[in-house]
Each structure stands twice: as structure tokens, then as C-alpha cells.
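Engineer: sharing a sequence plus its predicted fold:
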Amino acid sequence: MAEALVSVLLEQLASITRHQIEEEVRLVVGVDQEVENLKGHLQAVQGVLQDAEERQVKEANVKNWLCNLKDVSYQINDILDEWNTAILKNHMEKQEKEGENNDLVLAKRNKVRFSIPSFLRNILICFGQIGDRIIMRHDIAKRIKEINERLTSIAILRNDYNFQSTVRGTEQVERSKTTSFVDVSTIIGRDEEKNKILSMLKSESGHQLVIPIVGMGGLGKTAFAQSVYHDQNVTTHFHQRIWVCVSDPFEEIKIAQAIIEKVLKQSDPRKDSDKFQTLLECISDNIVGIKFLLVLDDVWNPTDPKWGPLKAALQKGDANSRILVTTRKDMVAIMMGATKDHMINLNKLSDRHCLDLFHRIAFFDKDKDESKLFDEGIKNKIAKKVDGLPLAAKTLASLMRYKKTRKEWVAVLESKMWELEEVEQQVFKSLLLSYYDLTPAVRQCLLFCAVFPKDYKFDRNELIECWMSQEYLSMKGDKEKERMIGQQYFDNLVMRSFFQDFVKGGVNDDIIGCKMHDIVHDFVQFLTKNECFIMEVVESGKEKNMVVDNKVRHLNIMSTYNDSFPISIYNCKGLRILVISTSKLPSLPSDSFSKLKSIRTLKLNGNSITEVPESIGGLVHLRYLDLSENEELKELPDSVGNLFNLETLRLIWCLGLGELPVSLRKLVNLKHLYILGCRDLKVPKEIGRLRNLQILDYLKIGGEDDEGIFKLGDLGNLEQLHGSLYIANLKSAKDGSEAKNAELVNKKNLLHLTLQFGNFFGDPERAEDEEILNGFQVHTNLESLSIGNYQSTTLCPSWMMSCHNLRRLVFAYVPFCGVLAPLGKLPSLEYLKIHRMESVKKVGVEFLGITGETPQTLINSFPKLKTLKFEMMDEWEEWEGVEEEDSKITIMPSLLYLEIDNCPWLKALPNFLWKIPLQELSIEGRDCSILGQWFETRCGTEWVKKASQVQNIKINGKFVKKDGVGMLEED
């Protein structure tokens, strides 16, 4: 970690040296030499840090030397950041000087008054600002001199440790295709245990409620439980399946709320209660008669007063319900009511199974010749190192994937890391090897994750923006490429098996979320135990793990006492990351931030905050501020505009937020503004001045009468927009010229666009919607488009057919349009959903991009479409087919899934569907009876026979039998 930090400092020094002359804010005379000394000392220690980082695990004196170096480095980082902020502030003052002189104009309009003349007041203000800057520069110069003295002694001390100098080449971030991410979902070597547990789950005896899976850390208990949870025998046997991550401590209220979220039949006000007894009553009432499977994953310390009442409430369900528990402790299983006969004890894997798992990962996507490395000698050494632990095998294999020669493999297997007595857990040794094989910057990114609790669901984009805020991604000095570098680092950690339980999404099916294995979490906390704290407050008010050490840099407050702010955190003068995870923190002290000036990352989301204190403006280093899901928050203080370094502001689902302060115009470094869910938020026109803004996820357009509010045409100023944009209330746009002025055609990095015209129901027909829609032009890079609440009769803008990279398209709530556009011509479309186009009576061949004439050339309609959904098409009666003998037409050659939901008058399916590779057909909704009856007729039966490739045809939750008689079978 020190190695990456020193690299950042050297980059900071280089950057400031370049810019201070341009901005004329040089420090006082004589400090230039101090700055050069700083550079020299940092460069001197940089070469030995790789060796020091590896030796600190077993050499306490080296660890102490590194801690002192990091402490000094953090202080240098703060000083240089303040210096850089002064340069930025000076630049801002120059830009706004004209606006500040408007007092002269106003003075002429007013009557004579007894006050200091405007011109004199401006002179005094100017001299005051100059004086403030001189004082600040002297302060920074003095601190640089003092810190340099400490760094000098640390640099000299390095000679006492005989460090080996390591010269790193240019860091090459590993980047592979998504397909090379190895996510081994098949559980190896557990067939006997799985058959046993499936038998217990399906038993109708009704005697055994709790079935524990017990085993030491790293044996794959969670992965095994997941394989059972998703097994088809289980999904069809239980009415309801519920998965709850428990961990330490056993929080009965959160567990109860998670269960309610799954079993709730209808709205119940008790679900939001924070009273355990009320939640138990809610569970009891909603679970009656339901045969459920509940998985409580990673249970550590349940007590009888907490578990007993919860278990009693759960017993109100069907007698053949089951509770699956994963735990490391036999005593936990017994206390929860399991018997020895009904425990699944996971033991270590055999060498053969471990080697099989290793081989799948290490040689995934590799040539066969490379597997020659895997000879008997190597196999024996690997088996010994992983010691029957699947996690160790997976981690070691992920490391070996990037070793190309036998020599490199042998070096890993003979590393001294395997001999470390200081590392108690065997898995830690393989993790250490993988950890030190990462570049220093990627190591920092991994260690950042220690501030979050076990089972935390990481969002990829949030994580990357947090890394940005800590300057982990600016190693190459290119601020424009930080997000790309962050995605590469994230992918690297995925490929090295530091993350798991992937969530995929988006057009490209990328990994957008993940979790961290419990043991990997233990590992990163082991490496950061002197810098990272997760603090809880017990009921007596005494702070568990009370923070008193000013060396703590990363802090997560998981709970508080009596809804109060824990004052002991003020001891953390150098705190850089503060996460408050408790939901009971309704107010912040007015001076809460005045003593924590080093914070870069501040996460206060979901805390019931009603007011943000003005003191937040003093956090000059702050780069990331998350206030999301504080529904009672009404406004932000003007002092937020003083956060010159702020890069990310998250306000997602702050429902009470009425407007953003105009002072946000000063946030020249702001890159990411998230306001999705802030339905009534007024965005000031001044946001258009933020030329570095890359992400604006949501924008509700103001009307002509909304003076000073952001209009559609103001989007034209935001040239750097990336990612996704949701534009709401488009009916307020003046005309098509305003849509054109948004200049979406110039935003080549804007990939996902939602155009929402009005309210969901009841809007009258509006011809203006067509003009506004046609006024837009989008870049051909657009991948995803949704159009909703569109009230015109024609939905086919000319620019849509030019979207050659469009992969996902949704039309929703388009009540007056009766004809579908020729969407079959879109060459890249993979997903199409048409929802509530209530005037459509016939889907004709024009939808496929086919005219009524005999085609002269080959036509490939919807060439890449995989998923097609029609929902709530109230007037739809006919879906037109094509002539069977027309060999020049190919229709939907890639379609795998077709869903027809609540389309009451549709009479039949077109003939071309049984010729395509359709795998699943779903017809849902009680109003689909006409189509359901068609399946039972001779025509429907013939269709089923011809569509032999369709694996599942499901009508209202029942499968059509494949014997050709059209009978329905229960799911």
C-alpha cells in the first residue's frame, strides 16, 4: 500500500510544479528546495517498498517502518492536496471576478445609503483575499519543512534493513474478455452430500425443520448451499425460497425483515417496524400454509432469546418447510435445534477433486499445450499447498493462470510465503501470494474493501468511484482514463478470485456487482487491521472497538447508541474514509466535520438524515459524497459549493429534496451527479457550466415558466456525458428544436437513454410528442433505448433506424400508436419489450421490416434478437406470418425466449416461430384465454409438433406436454 501511495505523491509533486507557475500561486521563497528534497527522499524509498511490503508480514520492525512511512505520506498527501486546492481556488476567483463586480450596477439603481462604496469594498475584499492566500502559503510552507524532517529520518533508516531494491517496469493491467472470467458454478466432489441433503429437503416427514451445513472456513459451504438452493428438485418442491446472509452479529430484526420481503402477500404496514415482536407477527400471518425453504448463510452467534421466537414464527408455515443453515460451529447447529443425524458435515476435498477444480480455472480458455505444466510433480505440490480447501485451490489456480512457464510455477510453489507461521489460516498463504502478485495500485483497491462488512454487496461503479476519490486510479497521471483504469482493476480482482457471487446486467451482460468471500474479507482486514475499523456501539452506550488511535484511516460505523453521533471518532484526525451504515442517525452535529478535515470518501446513505451541517464545506479534500436514500433530507447547504475537489455526488432516492443549490456551479471537478429517484428535484441551469460532468443519471425537464431551471437544450453544454441518462417530463419541452439543442448526437459515450414524456396514465393525445422525439438525434454508439408515456400516434423517428449498435429497446405506455415501426431492420437488437401499446390491433410484416411485395434480395429480420416480450396489448388480435415457401426471408434466427403477457384477444401465433431456435415460450395472464384455447385446437397441436425445438411452453404457470395432444401439466 505504501508503494502505491508514494507513487501518487510523486505524481502530485510533478503536477503541482507544472501548474503553480501558471496560476501564480508559488509558495514562499526557499521552499522550492524543500520540495526537491521531498522528491528525492520519496524516490529513494520507492525502490525498496516491494521488498518491505512482503517482509512486513513476519518482521515487526519492518512493519513499524512502513507504518511510519505511510503516516508521513498521508500527511504529505494532505499538504499537497491543500496546495493544489489553493491553485484551483485561485483559478475559480479569476473566472468569477466579473460576476462579483455587479455591485456597481446595483448601487446606481438604489437610493443613497450609508455604506462603504462598492469599489472600495471590492478593493478591501481583494486585499483580504491576498492576505489570506499569503498566510495560507506560509502555513503550507512551514508544514512541508516539518514533514520533510520526518521523511528524512525515515529514508535514512531504510539502510538498516538491507532491503532488496526492486525496479518495476511499466504497469500492465491485465485485461481479458468477459468470457475468460472463471465462475465455477459446478460443485466438485460433493455429490454424496448433495444427494443426502436433497433427500432431507424433500422428505414429507415434517419432523426436521433445521438442517445445518457445518464445516471450517474455505470449504465452500455457501457455494454448496447455493447449488442446492438453485437445484431444479428444490425450486419445484417449495412454494417460496428465501436466502438471508447473517454473519456476525446475529441481527434478528434484519433477518426478520429480509424474510418478510419475500413472503409478504400484500401491503402490510408492520413490515417497516423496528420492533422484533411486530415483525414476528407479520411473519406468522404471511407464512401460513406456505412450504418454504429458508437459507440462513454464515451463522455465528445466535442466542436463544433471538432465535427461539423467530423459529416459532417460522413454524407457522407448512410442516414440510425447511431451514438450511451454514455455519462453522457444531454448537451453533445444535443450539438452533438440529440433531446430529440431520447435519451435513463438509470435510476437506480429496486431492483428486482439488486438482480437478484447480485445472478448470488455471487452464480455462488456454491451449492444450500449456497444460503440460501440470505434471505429476507439480500436481503433488499443489495438492499439498491447497490442503483440501476449495477456496485455496481456486485462489492458487487464479494466480497460476498468468504464469507462463514451469519456472514461474515452481517459484510460486516454493515461495517462502508457505512457511509463514504468523499466518494461521492455510488459505491466507495462497491469498498472500496472489495479493503480492498484484500491482501496488490494485492492492490498494482490494484493501479498500476491508471497510465494508461481510456479505456486503459491492456495486462495481460505486466501488470504482470510491477508488477514484482515494486517488488509487491516477497512477499514470491521466485523470480522463480513471474510470477505464478502475474497470480494469475491478476485472483483475475478479479474475484473481478475490470477488465472487457475481451479478450481471446491462446490455453487455457485464459483471456489475459482487460479494467477497468471508475468508477473503478476513484476509483484507488482517492486512489493514491498524488502519481500518468497523465500529459498533452496544446497548449500554459503550463503543465496541472504541476508536482512539489517530492512525485509523478507514472507519465504518455500523451502529450507534440512542441515535447519537459517536464522538470518539474525533480522535481519528487523519481519517480518509468514513462510512456510516446504521439507519438510525437522524441528525449530524453542527461541528461533526470540522475535526475530520482529511476525509476523501464520505458515505452517509440510508441514514435518515434530515439536515447536512454547513461544516461539510470545510472538507477541502472530499471527493466522494453519498447522501442517497435519506428521504427526509430537504436541501443541501450552500457550503457544498466549497468542495472544489468533489468528483462524485450521490443523491439517489432523496425523495424530499426540492432543489440543488446554485453554488454547485463552482464544483469544476464534479464528474458524477446521481439524482435518480429525486422526482421533484429542480436542477439549476448553472449545472450546465460543469463541463467535466460525465454522469448525470436523471433529469426532470423544467417548463418555460421555470426560470433558472435546467432545460432540455442545456444538455448541449454537457459534452462529456457517459453511461446512462433518464430524461423525464419531456412534454414540457418547447418543441423539436429544443431536443435538437440537447446535442445527443455529439455524446458518443452516452450508451443508455430513457425518454419519458409524461405521467404514467391518463395523459391526452399530444401531437407535439412526435415533433420532440423527431428533434432528437443520437450517436450511433447508443446501445439501449427506452421510450415511455409517449402520447402521439406515430412512433418511428428517422434516427432510430440509424442506431446500428442498439441492442436493447423498450416501448412502454404508448396508447395512441397503432402501428409498430420496422424494428426488424435493426441489425444488433437483442432484447425488445413492447408494453401497453393499446391501439395496436395487428402486428404485420412491416414490423419485421418486410414490405408486401416479393423481396428481390435476401432479408434477415431481427438477426440477433434473443428475447421478445409483448405485455398488456389490450387490442392486439392478429400476428401476421409469412409465406412458408419464401426462401429469401430469414426471421428471428437467434430468438430464444418469447413472452406474451396479458394480451386477451390474440388468437394465434405466426407460422415462422416454429422454424426458429426458440427455447422457451411463456404465455401469462388470466386474460390470455383465447390463445390458450388455440393451443388445445388442432392448429395449436400441429404448431406444438412442428416447434419441436421449444423446450418449455408454459401457459399460466403450466407446461404444455410434448406428446402433441396439447394437454396442460402442472409446473
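Structural biologist: Right, received. Where do you want to start?
Engineer: going by C-alpha atoms from here, please, whenever you check contacts or count neighbours.
Structural biologist: Will do.
Engineer: show me the strands in the stretch 201-350 of the chain, by range?
Structural biologist: 210-214, 240-247, 292-299, 322-327, 344-345 (DSSP state E, counting those that start in this stretch).
Engineer: could I get these in a markdown table, plus columns for distance to Q488 and mean neighbour count?
Structural biologist: A markdown table is the format used below for the strands of the stretch 201-350 of the chain (distance: least, CA to CA, whole Å; neighbours: other CA atoms under 10 Å):
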| stretch | distance to Q488 | mean neighbour count |
| --- | --- | --- |
| strand 210-214 | 36 | 25 |
| strand 240-247 | 29 | 19 |
| strand 292-299 | 31 | 22 |
| strand 322-327 | 33 | 24 |
| strand 344-345 | 39 | 18 |
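Engineer: could you redo the ones you listed as JSON lines and give each row distance to S583?
Structural biologist: Output for those, formatted as JSON lines (distance: least, CA to CA, whole Å):
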{"stretch": "strand 210-214", "distance to S583": "31"}
{"stretch": "strand 240-247", "distance to S583": "17"}
{"stretch": "strand 292-299", "distance to S583": "22"}
{"stretch": "strand 322-327", "distance to S583": "27"}
{"stretch": "strand 344-345", "distance to S583": "36"}
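Engineer: now stretch 479-492: buried residues?
Structural biologist: By 16 or more other CA atoms under 10 Å, the buried positions in stretch 479-492 come out as E482, R483, I485, G486, Q487, Q488, Y489, F490, D491, N492.
Engineer: hang on, the fourth one in a strand?
Structural biologist: No - checked against DSSP: H, G, I helix; E, B strand; the rest coil, G486 lies outside a strand; its state is helix.
Engineer: comparison target below:
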Amino acid sequence: MVSDLKNLEATLMEVLLVVDEAERRHLKDRNQVALLCQMREAVCDTEDVLDKFDYKLIREKVEHQSMARSIVASSLSLGKRLVGLDKLRSELHMVIKSMARVKSCAEMFASVMAVESTNSIKPSDCVGTRVTGSFPREGTIFGRKEEVDELVSWLLHRRNINPSNDEGSFTIQLHSIHSKKNIELHSIVGIGGIGKTTVAQSIYNDQRIVNAFDKRMWVSVSHNFDKINLIKEIIAHASDDKNIKLIHFNFNMLQEELQRIISNKKFLLVLDDVWYDESYGEHINREKWWELIAPMENAVAGSKILVTTRMELVAKVLDSSRSFLHGLGQDDSWALFRHCHNSILSSSTLESIGMQIVRKLNGSPLALNVIGRHLYGRHKVAEWNEVLHSNILNSDDMLTILRPSYEGLPVHLQRCFSYCSLFPKGYHIDPEKLIYMWIAQDFIDTKGSTNKSLKDSGRSYFDELLSRSFFQMLKPGSETFYVMHDIMSDLALHVSQGECLRVECESMEPMPLYTQHLSIYSENLENLVNCDLPKLRSLIVLNKSWFCSKICLNHAILGKLKSVRVLDITGCCLEQLPDAVNRLIHLRYLVSLMLFPKGI
């Protein structure tokens, strides 16, 4: 058995080398993609078997402490001590046969792999929830001064701005100004990643605005419109009573409370990232919004609502005036690119290529930021030309623009980044928690770093991704948060190729058999009862709101998690964890808000 385990580990390493190389390439051929999935599945089965041997070793150490000194802490040495475990031996032999076949396929596959565009998985029709705040993510903002000054002037004086017909960065249309009694609405419209939220944050924190309004309120709306939660957030902002209790209020009571609180205030309300609900018509969309806005109609004259949205249709539904935010100008784009590249260009050739790259990015602040950081420390003309001649001409296709930055990462960072697709958009990432998840999945490699612990190496991984703008740091006051930009979140989901699945809709499509990592809201856990989950290695249960969902993670679901390594159930408000968790022999990282059962 010792020889079998040695051969299996050697075969595993050979297949992993082919899998890693295949994941770097753009597989387009369906047969190649299918074969890659088979190799991944075989790798998972092999790792599970080896993990079972390690589990048996640890368990035997606990049960036979007197013999602990004679046991070598290795899954290879365990074969000498488990001669009688026929079931495990049989499973081992089956995996060895499977891996032998996979190895032959891998050798053939390695000889025919072509560098082509990846056969990517189409993004889900369900758009994830995005959460923003009023604090800017970047300390330095390039350009946008004209846009901010124009909008501040309108918010303070309602000064008519002459519409712009040129191709500049800002176009104003005031043909449909809505004035409902004492409040006025204005929408900032632009594609994702163009800087709408950044402009709104600059306006919100402008001292002229701070001085002019009695109350400023910032509410992140995103795709999933929930009028109950939205009106509660507005009330919480508007109220001077920070301990206000709204748990038992119905919507009408909430409307009356908002009207009472706001009636004697001149306010600015920012509604960030507003979407049009495609499942309803324009009339119903309009009614839903005016149910929310109606209680504020009797506020002090001069009160304003500022909306950011990707859709002009939203401005139409709200009957608001609108500003169209376009890309940065050439000078500001070049300044932002140079700032992100953060080094002196070593030749006029690189500067010329850099300016061509900037022109191709059409003033997208996000793309300029990421591509600039991607080229940080790179001084070869060939590397810059590769970025220049990549298929990034379509400015609307952010994934195409951002993918080169992902492909420039080492394989170990690619794996860690794609794993982050499990987190919803706007999610505040806890680095320590994420690092433990990476460790549990064996993503952290300490070879060659004998002085570093797994946790220290994981922190280095996180900092490397942060420095490349795959994460962004927020510092509201003394606190520090880390988030992924929406486009980065989409990119992570895109490159995970189905291994990671983020379920945010109430209805759930059939889960691919090769999915290994899953995040889901507690309200949707029922969908897992009828799913096969034998290959699942991560299950993250989230909560949509700050209210306790009181939904249980039952034995039926836990019993399916044969291979789970990471179990995060902080989204479940449970008094006690089911005893079935004791049988999760592969579990390495458990996060919960309740006491663990005996034996954990």
C-alpha cells in the first residue's frame, strides 16, 4: 500500500502540472474543455482519498495516544497500519486505475493544447447585489472636476446647465426636470466602471454640499429592489435617534415615519446603482419608486435626490433630469494610467505604446487602473505590445479588457482570485477569514519559504492581489474594509469556469457536476435539498439583510457534503449546529455564529 500511495501522489503531481497549464490557456474546443473537467474531477477524487488516509492517521493518533511516537505523520506511512481497512484499500485501487487513465489522457492533452480564447461560461442572468458607501475608494481622483462642479451648482442653486452636444466626458439633459413639490431629482447615467459612484461620492463629501443640507443620506440600491429595506435605510439615515426600532413596522407605517422625520429637513439623498426591473413594465417600476419617494415630498424646499444608474430608462421612470457620464479625457486618462503604472517609462517606445493603450481603453477609469497596474514593473516592449494588440477594442466588454491582468498572475494567485467569486458584489472581505479558506483548499504554497507560516504566506497572496487592484481598500474613519469592484467580481466568476457558483436568485439552475465551491443565501437553502453535492468543497451561506433568517442547515444537506473543506454558515441564525457536522471528515475550516456540538 505504501508503494501504491507513492505512485498515486506522483501521478497526481504530473496531472496537476497539465491541469495548471491548461487553465492558463484559452481552451475553445469543447472536447478539450470536457477533458479538463474530467482531469479536475479525477484530481479531486485522488485528493479526497489521500485526505481520508490523513484523517485516519490523525484519528488513530487520538485514539491510541500511547502509540503516537511510532506513527510517522505522513499519509504514506499510514499504509503499514491500515492493512485491515478493505473499504479504503478498495477505494484506493479504484482511484489508482482512474488516475492511470487520466494520466494517459493528460499526456495526450499536453501535446495538443492550443492557445485560444477560453470556452467561458456565460454569466448568469441574475445580477448580483452590489453594496456601495459614501467614502471614495481611491484617495486621488483624476478628472471629473467639471462634472462635480456642475452638479454641485445644480444641487445648490438649481442653475440651468446648457446641454452639451460634444463628445466630452459629460453630457447634460434638463429637458425633463421633475419637481415634485419641494424635491427635485437628477440621475447620473453611464456604463459600469465609468465612475458614476466616484462622482457621486465626490459630490456627497464636497464641503459646499455638507454646509448646504441639514441631512445627507447615502443608500446603495443595486439590482435587487426591496422597498422595505430601502425605506428603513433612509429612515435610519434621516433619524437623529440611532436606536430607532422598525422591526414591527409595515410599509405604510414606515412611510408615515419617514414623512414625519423628513418634514422639517432640507436633505440630499443619493440613491446609488439603481436598476430597472426587467420583470415588470415601466408603469409598475415607476409606481414602486414613487411609493418610496412620496413621503419625502413635503421636505424643506431645495431638497434633492441624486441617482446613479447604468440605464437611461431609470432616469425616465423617475422623471428626472440626467447627466451622461462618459470616459475620461485623453490627458486625465494618461495621468491616471501613469499614476497606476507608478514608474518612469524607460523609453519613448514604451510611452508611445502606452498612449495607444490608453486611447483603446476609451477613458474607462476601471480599465485604466487595472491595465496600468498590470504593466507595473514590466519594461519589455513585447509585454506592452501584447497588451496593445490583445482583443480589447470593445470598450463595453470589461471582461475582455480585464482578462489580461488575470492571465498575468501566477497560477497560485489566479486560483485564489477566482475563489473570491463566491462573495457577492460589494461584500466586505475579511482578509483573515479569506486566508483561512485558501489554506483549507490547499491554495497556499509555502515551498521555498521556510520562515513563513501558511497564514503569513496567505497574507502575502492577499497583499499581492490588493496591490494589483483586484481588491480595493476602504477606510471610513478608523475602520478598514476590503471589497472587489463589480467588474472584478464578474471577472472572477468568469475565469472560475463553473468551479465556483454564486447563487443569488430564488430559483436555482441545475448545478454543474464539476462545481466545487458554492455560496448561497440562507433563504435559498431549500434549493440544495434535491442537489447532488458529493464534489462540493466549499459551502458559504450568506444572509441578505441584518435580520435573523431563522433558517436551518438541516441534516439532509449536511449529509450530502462528503468532500467539503470549508463550511461558512454565518448566514444561518441557528441556536445549535446539527450533529451531522461531526461526520464531515474532510472539513478543515468551520465558521458559525453558534456553539459547536460536542466532538468538534
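Structural biologist: It's in. What you see is a predicted model; the values in this text were computed from it and never measured.
Engineer: could you dump the buried residues of stretch 479-492 of the first structure to JSON lines with distance to I130 of the first structure?
Structural biologist: Converted to JSON lines, those look like this (distance: CA to CA, whole Å):
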{"residue": "E482", "distance to I130 of the first structure": "35"}
{"residue": "R483", "distance to I130 of the first structure": "37"}
{"residue": "I485", "distance to I130 of the first structure": "39"}
{"residue": "G486", "distance to I130 of the first structure": "39"}
{"residue": "Q487", "distance to I130 of the first structure": "43"}
{"residue": "Q488", "distance to I130 of the first structure": "44"}
{"residue": "Y489", "distance to I130 of the first structure": "43"}
{"residue": "F490", "distance to I130 of the first structure": "45"}
{"residue": "D491", "distance to I130 of the first structure": "48"}
{"residue": "N492", "distance to I130 of the first structure": "48"}
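Engineer: out of those, the closest to S434 of the first structure would be?
Structural biologist: Proximity of those to S434 of the first structure (CA to CA) peaks at N492, which lies at 11.2 Å.
Engineer: the second structure: which residue goes with the closest one?
Structural biologist: Aligned by TM-score structural alignment, N492 of the first structure pairs with E464 of the second structure.
Engineer: thinking again about what came up before, which one among the buried residues of stretch 479-492 of the first structure gets closest to R352 of the first structure?
Structural biologist: Nearest member of those to R352 of the first structure, counting by CA to CA, is N492, at 28.0 Å.
Engineer: returning to what we had before: looking at the strands of the stretch 201-350 of the first structure, spot the one closest to T17 of the first structure.
Structural biologist: With CA to CA as the criterion, T17 of the first structure lies closest to strand 240-247 of the strands of the stretch 201-350 of the first structure, at 49.1 Å.
Engineer: with the second structure superposed, average distance for that closest one?
Structural biologist: Strand 240-247 of the first structure, aligned to the second structure and superposed, deviates on average by 2.2 Å (mean CA distance after the TM-score superposition for the first structure).
Engineer: can you pull the contacts of the counterpart of M331 of the first structure in the second structure?
Structural biologist: The alignment partner of M331 of the first structure in the second structure, by TM-score structural alignment, is L313. Taking CA atoms under 8 Å, 6 or more residues apart in numbering, we find L313 of the second structure in contact with Y276.
Engineer: tell me which element the match of N492 of the first structure is part of?
Structural biologist: helix 454-467 (DSSP states H and E).
Engineer: and for that helix, what's in contact with it?
Structural biologist: With contact meaning CA under 8 Å, 6+ apart, helix 454-467 of the second structure is reached by 373, 413, 416-417, 431-432, 435-436, 438-439, 444-446, 471-473.
Engineer: repeat that for stretch 14-23 of the first structure.
Structural biologist: With CA under 8 Å, 6+ apart, stretch 14-23 of the first structure has contacts from R26, L80, W83, N84, I87, N90, H91.
Engineer: which bit of the second structure covers that stretch?
Structural biologist: So stretch 14-23 of the first structure sits over no part of the second structure, by TM-score structural alignment.
Engineer: got the buried residues for that stretch?
Structural biologist: For stretch 14-23 of the first structure, by 16+ other CA under 10 Å, it's I16, Q20.
Engineer: surely K316 of the first structure meets N286?
Structural biologist: No - with contact defined as CA atoms under 8 Å, K316 of the first structure and N286 do not form a contacting pair (9.1 Å).
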